[in-house]
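K.L.:
Sequence and predicted structure, then a few things I'm wondering about:
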Amino acid sequence: MVRAIRGATQIESGDRDAILSGVTELVTEVMSRNELTTDDVISVIFTATPDLTAEFPALAARKLGFHDVPLICASEIDVPGALPRVVRLMAHVETDRPRQQVQHVYLRGAVALRVDIAQ
């Protein structure tokens, strides 16, 4: 089955190292909590708030071994009052897990975005 997994994290600062570190943590948690390998991943869409421009979030996934996985980055809508410095992802994966057992991952300040499903 194909499932979509959501995740987000709030990055400590807008610099390159902070972006890569935060996204690495997010991707690692999504993979671990859902017991996935890169072979299970069909594609990943990353978005970043407009205040994060020092690096592409997808680079962190590439450094984790996502070499053959299609990745794309986009900018989030600049909504007034939105949580700053947030990277979101939606990963499309092949898994036998029922939809109810998919683990969506919200880290750091991004927990506030989806308190209903944050783990």
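P.N.:
That came through, no problem. Numbers count the residues shown, from 1 in each chain.
K.L.:
going forward, measure contacts and count neighbours with C-alpha atoms only.
P.N.:
OK.
K.L.:
so Ile19 is in which element?
P.N.:
Per DSSP states H and E, Ile19 falls inside helix 16-33.
K.L.:
Apologies, that question was intended for Ala8.
P.N.:
Taking DSSP H and E as the criterion, Ala8 maps to strand 2-10.
K.L.:
what's the answer for Ser43, then?
P.N.:
Going by DSSP H and E, Ser43 is part of strand 41-48.
K.L.:
second one coming, line it up with the first:
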Amino acid sequence: MTPSGYRSKDEEEIWRAKDPLLRLQKWLLKKQWWSEEEEATQQENLRREVLETLKRAEKRSSPPLESLISDVYADITPALQRQFDQLKRHIRRYPEAYPRGVKSLDLDVGTDTDPQGEA
């Protein structure tokens, strides 16, 4: 992807010349420690590996919704619990906007009104 929408061609070329990865690649090619063929093969292997990993990841079930909090905070504050309850209510209210199988929405959530006046 190029920043052509918000950068001039000249500015883009200046920064491209400073790109450390491109500079390393050119240096390796010049030293004949790397070749265009090796680069193409490596790019294809990495592309294939990423796609295979993505397929495996998509087959896995989603983690529980609580992991948004439990994986980050040791203790859940009352304010954080309220925000989490609001999130669950929002997901229940607009299920079409979220992936199927969002776990943990069966937990009991109070019906207090959130700050925007939604139940």
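P.N.:
Received, thanks. Because the structure is predicted, anything quoted here is derived from the model rather than measured.
K.L.:
TM between them?
P.N.:
Aligned and superposed, the two chains score 0.23 in TM-score terms (TM-score structural alignment, normalised by the length of the first structure); 53 aligned residues with a C-alpha RMSD of 4.8 Å.
K.L.:
Quick one: work out the angle between the strand holding Ser43 of the first structure and helix 16-33.
P.N.:
Orientation note: strand 41-48 of the first structure sits at an angle of 140 degrees relative to helix 16-33 (axes from the mean of the first three to the mean of the last three C-alpha atoms, to 10 degrees).
K.L.:
How about stretch 25-42 of the second structure, which residues are buried there?
P.N.:
Of the residues in stretch 25-42 of the second structure, Gln25 count as buried by neighbour count, 16 or more other C-alpha atoms under 10 Å.
K.L.:
In terms of secondary structure, what does the helix holding Ile19 of the first structure contact?
P.N.:
In terms of contacts (3 or more C-alpha pairs under 8 Å, 6 or more residues apart in numbering; DSSP states H and E), helix 16-33 of the first structure is packed against strand 2-10, helix 58-63, strand 105-107.
K.L.:
mind running it again at 7 Å?
P.N.:
Applying 3 or more C-alpha pairs under 7 Å, 6 or more residues apart in numbering; DSSP states H and E, we find helix 16-33 of the first structure packed against strand 2-10, helix 58-63.
K.L.:
Now do Ser32 of the first structure: how many residues are near it, please.
P.N.:
By other C-alpha atoms under 10 Å, 12 other residues sit near Ser32 of the first structure.
K.L.:
SS state for Gln43 of the second structure?
P.N.:
Using DSSP: H, G, I helix; E, B strand; the rest coil, the three-state assignment for Gln43 of the second structure comes out as helix.
K.L.:
Many thanks, I have nothing further to ask.
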